[in-house]
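Colleague: Have a look at this fold, sequence not included:
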């Protein structure tokens, strides 16, 4: 392994490896660190973020999420991020597995949680580079929003499937 780049939250490596058939290859692997995402659900509604994403130059709807800090358990990340991004505390975090975001070139895992027993928190504090609007969405609208493209964020689509069945 040769490290090509190391930033604050991301590294890029050049790896040499052997495929199951014995063929040797070389590939770049992006290592952004793992994350946790949650779908806050209250009665017959959920909360999403309408957030501007510089990388795609657009506003999108997505579930709150954040990067795990060094040594942090995914559920603790989820508890911290829902407060910071939504201004909500969750009395219950139900694990819904994890997803690999882009396994063709990255090892990133996003741990998924269903957040219930919500209560207001005064600790709403988005990062300096985040522009966020918290949006209350009827749960009944979530599948259609995923199907018709209003929600195009992969972790949010996975959460809708995992939390609503």
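Modeller: Thanks, I have it. Everything numeric here is computed off the predicted structure, so don't read it as measured data.
Colleague: make it CA atoms for all contacts and neighbour counts henceforth
Modeller: Noted.
Colleague: what does the helix ranked longest in the chain contact?
Modeller: Identified as the longest helix of the chain according to DSSP state H is helix 74-86. By C-alpha atoms under 8 Å, 6 or more residues apart in numbering, the residues outside helix 74-86 that reach it are 35-38, 40, 47, 49, 64-69, 88-90, 93, 95, 111, 113, 121, 123-126, 132, 134.
Colleague: One more: stretch 131-144?
Modeller: Looking at what lies outside stretch 131-144 - C-alpha under 8 Å, 6+ apart - the contacts are 44-52, 85-86, 126, 160-161.
Colleague: and here's the other structure:
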């Protein structure tokens, strides 16, 4: 059993905000936006803009000591980004099944086993999106089948090439940075962890 760190304390109830009202602003295919009016711990009120997202999955896949990435144009960034295979969860979809689906769709690879590395919030200050990051084991090549509005190019980089892509800003999204550093830690310790 893990012991608690002495300097860590349980979440502080006295910091919580009370939701007074919620106004739906936008309902899209992927996200929705709402404005919450909240009561602050000091009794004053404030507004919070919140993006609701169904969640997503991402897959760290290593084949022959190379990380499998896709190069994809990202409209929000205004440029292409090298990323690990990833995608949003469908309503009620099991994250592990979604990870298998996304790996095949974007890269053509299937895997014999997936291991959950970690689930994390992407931007908790304004969004509830959670990404479930998996490591794929026992990879087998196949044919990719991207969504009709998804245009990707497959790349396989060595550790050195991935680190160079980070230093050049070609890899700059959180899930891929986390995956590359988890891979690097694995090479040093023999364990996958974040």
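Modeller: Okay, I see it. Please read these numbers as outputs of a predicted model, since none were measured by experiment.
Colleague: and residue 52 of structure 2, what pairs with it in structure 1?
Modeller: Superposed on structure 1 with TM-score structural alignment, residue 52 of structure 2 falls opposite residue 31.
Colleague: likewise residue 64 of structure 2?
Modeller: Aligned partner of residue 64 of structure 2 by TM-score structural alignment: residue 43.
Colleague: Spatially, what comes nearest to residue 135 of structure 2 if we skip its sequence neighbours?
Modeller: Nearest non-adjacent residue to residue 135 of structure 2, counting by C-alpha to C-alpha, 6 or more residues apart in numbering: residue 60, 4.7 Å away.
Colleague: now swap in residue 163 of structure 1 and tell me
Modeller: Spatial nearest neighbour of residue 163 of structure 1, excluding adjacent residues (C-alpha to C-alpha, 6+ apart): residue 114 at 6.3 Å.
Colleague: got it, and residue 47 of structure 2?
Modeller: residue 37 (4.5 Å).
Colleague: Tell me how many other residues crowd the equivalent of that neighbour over in structure 1.
Modeller: Structural correspondence for residue 37 of structure 2 with respect to structure 1 (TM-score structural alignment): residue 16. Look at residue 16 of structure 1: counted by other C-alpha atoms under 10 Å, it has 12 neighbours.
Colleague: Enumerate every residue touching residue 16 of structure 1.
Modeller: So residue 16 of structure 1 contacts 1, 24, 25, 26, 27 (C-alpha under 8 Å, 6+ apart).
Colleague: Now those in TSV, please, with extra columns for distance to residue 59 of structure 1.
Modeller: Below are those laid out as TSV (distance: C-alpha to C-alpha, whole Å):
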residue	distance to residue 59 of structure 1
1	37
24	42
25	38
26	36
27	32
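Colleague: residue boundaries of the strands in structure 2?
Modeller: Remark: strands assigned in structure 2 by DSSP state E are 18-27, 32-39, 45-52, 56-63, 66-74, 79-83, 86-88, 110-121, 130-140, 152-157.
Colleague: Quick one: closest of those to residue 173 of structure 2.
Modeller: strand 79-83 (7.3 Å; C-alpha to C-alpha).
Colleague: what range in structure 1 does the closest one sit on?
Modeller: Using TM-score structural alignment, the residues of structure 1 aligned to strand 79-83 of structure 2 are 58-62.
Colleague: Report the mean deviation for the matching stretch after fitting onto structure 2.
Modeller: When structure 2 is superposed, stretch 58-62 of structure 1 averages 0.9 Å from its matched positions, counting by mean C-alpha distance after the TM-score superposition for structure 1.
Colleague: Give me the buried positions along that stretch.
Modeller: Counting neighbours by 16 or more other C-alpha atoms under 10 Å, one finds that the buried residues in stretch 58-62 of structure 1 are 60, 61, 62.
Colleague: That's all I had, so thanks and see you.
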